[in-house]
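Colleague: kindly generate the corresponding structure for this input.
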Amino acid sequence: MEMMPAPALILLNESGRETALKLQQFFPEALVHGLAGRVDDADIQFRQTARHLQELYKNNTPIIGICASAILVRCLAPALENKNVEPPVLAVSDTGDMVVPLLGGHHGANDMARLLAAHLNGQAAITTASDLHFKIALDNPPADLHLANPEDMKTFAGHLLSGRKVRLEGDHPWLTQSGLPLDEAGDLSIVVTPKKVKGSPEKLVYHPKTLALGIGCERYASRKEVTRLVLDTLEQAGISRHAIGAVSSIDVKMDEAAVHAVAALFGHQARFFSAAELEAQTPKLQNPSDVVFREVGCHGVSEGAALAAAGPDSQLLVPKHKSRRATCALAESPEPIDPTVIGRPQGKLSVIGIGPGQDGWRTPEASRLIGEATDLVAYGLYLDLLGDSIAGKVRHNFGLGEEEKRVRAALDLAATGKNVALVSSGDIGIYAMATLVFELIQVEKRTDWDRLEIEVTPGISALQAAAARAGAPLGHDFCTISLSDLLTPWDAIEKRIKAAAVGDFVISFYNPVSLKRRTQLHAARDILLQHRPANTPVIIARNLGRQDETVIHTTLQDLDPETVDMLTLVMVGSSESRTTTTNTGARTWAYTPRGYAGKMKVSLQEKDKK
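Modeller: As a prediction, the model looks like this:
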């Protein structure tokens, strides 16, 4: 069964709880979606069943409903549009003894039903005719085959069921080991070929992913030029783009945008080989070049990369084709190509801020990048905050104070071709690891680091979280100042505090104290008292977004630095900051006016004049 997103487990009653837990054993990353009011404990709760199911379906999320089939059918009926893109939808009885694929039978649901029935010791109710008669779903081929004319599948299947025989042109074990009525004299045909062949209601055409595309290009060659070269080469050779099983090049092109653009066009991640690996292909090259050898250390990039990716028994199918700044070639393997085991990919480093720690404050982009990563690098506590969402990933834990070791480890891991997430709480670009990543890259100038794909994603910072919990203290100009003098001299920090005080900024103090550093917050308070009122609002926010979160309102004169610890952010208002209350005085809010009151006053005065 092809890889697909983790399914949503829909639980409508507590009677299906045990089955839901068994399904989570099979799908460790699946979340239980429970109907509020009927299900006490769920990862996600919903109140409107039909709307929730339709949203999941439209987002292409596989759905496993632990409920009656009719419920899923009625709820999803308004969302049904295109049979060719529907996600698997299955109904599982409360006891788990029956698994019914309702939608997406040939898009994974039938296979999933069989696997789940075996796991639950139940029975799969498969009703698709071709599955029952021939033990094969012709419109759901394995990942290394592509059906070129799915629009003809329904009619073709009807011919099969009427008793007609099939002539197989080409070979693939998925077809030869099925129960299809194969006969060399058959009047129906199934063609397995990398060539572009027109199908029909009496001819199904499958393209095996047996071709490797090799690419060479000058530095910064345009995506448009390289893509055009590749597509024109395929067209001239009469080859289907769906037969491309791998896209590869030499490792010095690992960061070349055009190579990755072409790979993405064919649904692949580009793979790369060293010059020595490509030089080993020289006896098979049709266009060896001494000029290329002098430049990169091998006699051919595009032909060599194609042959290396297609394996030791491959042959060059289409020799080097050239455009002004690029080359490409095709090699054919006798077997389908698994691109995940050839060469190595460009390494990726995702620099991720996860916010204060709770799931609701973590961005979808951060969750996606963490989900895609193979390795996670962080201070151990930050990874603990991610809970079960990082199950199965390799953790690289580092202690406090080991920031440089953390970043170096992340860069080195990514340089081996891994997908690495460097994780920090809050926003990783604010007093965190992101700046050290780029500083080390600039200072060290290592080629393997220079070739990495790097993506930085923001997180909700401590000052945003504190401001939201306290009201709206950042409504006007503000700044942040770290009171840690570990990396910045105190004289410089003191100048910044004085400048912010004179400028009347709202100030968020990061790292206000530590076990050994207790005087800086005292000094900062004394400086501010020289420039703003003693009753200036102050917010003391600790463990934001976590179970033991506390947010305390006080004033500048009453701020006691001895009550603050290293997990606390201290926010001091400007001279304009105010507090107000709601809930009959039970809840205090801080805010900093931006001038709307004055604007409203002028508007009212102008209205009175009229």
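Colleague: okay, CA-based contacts and neighbour counts for the rest of this
Modeller: Noted.
Colleague: shouldn't residue 545 be within a strand?
Modeller: No: counting by DSSP: H, G, I helix; E, B strand; the rest coil, residue 545 falls outside a strand, being coil.
Colleague: so how many other residues sit close to it?
Modeller: If you count neighbours by other C-alpha atoms under 10 Å, residue 545 ends up with 19.
Colleague: over to residue 384?
Modeller: 13.
Colleague: swap in residue 592?
Modeller: 22.
Colleague: for the closest residue to residue 223 other than its chain neighbours, give its distance to residue 264.
Modeller: For residue 223, ignoring the flanking residues on the chain, the nearest one in space by C-alpha to C-alpha, 6 or more residues apart in numbering is residue 258 at 4.3 Å. Here the criterion is C-alpha to C-alpha, to the nearest Å. By it, residue 258 lies 10 Å from residue 264.
Colleague: what's the answer for residue 433, then?
Modeller: Counting by C-alpha to C-alpha - residue 433 and residue 264 are separated by 30 Å.
Colleague: between those two, which one's more packed in?
Modeller: residue 433 (22 against 13).
Colleague: hang on, isn't the more buried one packed against residue 407?
Modeller: Yes: shown here, residue 433 and residue 407 form a contact pair, counting by C-alpha atoms under 8 Å, at 7.1 Å.
Colleague: one step back: just checking, the residue nearest to residue 223 is part of a helix?
Modeller: Yes: if the criterion is three-state DSSP, then residue 258 is within a helix.
Colleague: now show me the structure for the sequence below, then we'll compare the two:
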Amino acid sequence: MTPDTRTATATPTGKIMLVGLGPGSLGHLTARARAAIAEADTVIGYTTYIRLVADLLAGKEVIRKSMTEELDRAIEALDRARQGRKVALVSSGDAGVYGMAGPTFEVLFDAGWTPESAIEVEIIPGASALNTCAALVGAPLTHDFCAISLSDLLTPWPTIARRLDAVAYADFVVALYNPKSGRRTRQIAEAQRIFLRHRDPQTPVAIVKSAYRPKQRVEFSTLERMGDADIGMLTTVLIGNSNTFVRDGLMITPRGYANKYAVEDGERATRDGEQAGRSLSTGLDGWIAAIQESGRSAADLAREYRLPADYIQSVLDTPLAAAED
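Modeller: Here you go, the predicted structure:
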């Protein structure tokens, strides 16, 4: 009888675990992240990140790399996994937020890897600087927000500047990653210049350095004065929106409940013209009806709402019934 030479899906010969360490304190390391490090034969990471989990690395092969050697870390991880080893490739924060997940998949795909390949890949999330810094200063991210890295090592400055201008204009709360380093000192000043084109100089700003690490520092400032703060590579800068305020040492961005509800004497009441559980009267349908009934020009409405005139015109030209559908 001729033996069956067909091969089934390959059994994993090695494993790469992309581990998010969170802010850096072991108390904020997730249970799965801790278990992944315990499971690993080899741990690879930037020297500072390795130091954060040094107490968990006894008996393991440890490979330390410099700040700009992200691709080298991924290549080392692939090499060890091909040898059948279990590799923990660590990042501070979350591995998928300015972390090692992206570079690792680039290296894997270039090597012909697929999810069905013999090497298993697992992404283990951790709290990013957005979350951890926000937790230290209050509730600045309760409404829409975004993150922008000011590092121009891999991203052209005009691209970064366009993103800064767009989110400043659109009134997002913004977290600035990689705001400043020993060589990159001007980028944070340029970001401030761009924001001041669109935002009140008194907009609250929180500057958080080394969140949940021994040298943690939290400082509150304003958009106008943020350049006076101590900002470095281990700092995250949180810029509020037009409704963000600081009170009793806490930075708060309202979610918008006051647009719909009034609270008096401990009782909540729906404001006139609003309905609980339904869009605001100034929500999409109500706004479309109002501008279509106004008889005003697209150009005039565009100036008021700070929206493109061609978009306003397309809304005016759309029958209300069709817009509601």
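Colleague: list the contacts of the counterpart of residue 91 of the second structure in the first structure.
Modeller: In the first structure, the residue matched to residue 91 of the second structure (TM-score structural alignment) is residue 424. With contact taken as C-alpha atoms under 8 Å, 6 or more residues apart in numbering, residue 424 of the first structure is in contact with 352-354, 378-379, 382, 432-433.
Colleague: again, 6 Å this time
Modeller: Applying C-alpha atoms under 6 Å, 6 or more residues apart in numbering to residue 424 of the first structure gives the contacts residue 353.
Colleague: hang on, isn't residue 168 of the first structure packed against residue 188?
Modeller: No: Residue 168 of the first structure is beyond contact range of residue 188, at 8.7 Å (criterion: C-alpha atoms under 6 Å).
Colleague: how close does residue 217 of the second structure get to residue 245 of the second structure?
Modeller: With C-alpha to C-alpha as the criterion, residue 217 of the second structure and residue 245 of the second structure are 20 Å apart.
Colleague: now do the helices in the second structure.
Modeller: Under the criterion DSSP state H, helices of the second structure are mapped to 31-39, 47-52, 70-82, 101-110, 129-137, 157-169, 187-196, 284-294, 298-305, 309-317, 320-324.
Colleague: the residue opposite residue 48 of the second structure in the first structure once aligned: neighbour count?
Modeller: Mapped onto the first structure by TM-score structural alignment, residue 48 of the second structure lines up with residue 381. Per other C-alpha under 10 Å, the neighbour tally for residue 381 of the first structure reads 15.
Colleague: what do you get for the one 10 residues further on?
Modeller: Counted with other C-alpha under 10 Å, the burial measure for residue 391 of the first structure works out to 12 neighbours.
Colleague: what's the match for it in the second structure?
Modeller: Under TM-score structural alignment, residue 391 of the first structure pairs with residue 58 in the second structure.
Colleague: so how far is residue 38 of the second structure from that match?
Modeller: 9 Å.
Colleague: what's the answer for residue 141 of the second structure, then?
Modeller: In terms of C-alpha to C-alpha, residue 141 of the second structure sits 33 Å off from residue 38 of the second structure.
Colleague: between the two, point out the one with more neighbours.
Modeller: Using other C-alpha under 10 Å as the criterion, residue 141 of the second structure and residue 38 rank with residue 141 on top: 26 against 16.
Colleague: that older thread, would you mind finding the match for the residue nearest to residue 223 of the first structure in the second structure?
Modeller: Residue 258 of the first structure maps onto nothing in the second structure, by TM-score structural alignment.
Colleague: pretty sure residue 258 of the first structure is touching residue 227, no?
Modeller: No: taking contacts as C-alpha under 6 Å, residue 258 of the first structure lies outside contact range of residue 227: 7.6 Å.
Colleague: neighbour count winner among these two?
Modeller: residue 258 (24 against 19).
Colleague: which residue numbers in the second structure go with the helix or strand containing residue 159 of the first structure?
Modeller: Secondary structure from DSSP states H and E places residue 159 of the first structure in helix 153-161. Using TM-score structural alignment, none of the residues of the second structure align to helix 153-161 of the first structure.
Colleague: which strands and helices lie in contact with the helix or strand following that helix?
Modeller: Using DSSP H and E, the next helix or strand after helix 153-161 of the first structure towards the C-terminus is strand 166-169. Packing contacts for strand 166-169 of the first structure, counted by 3 or more C-alpha pairs under 6 Å, 6 or more residues apart in numbering; DSSP states H and E, involve strand 188-192.
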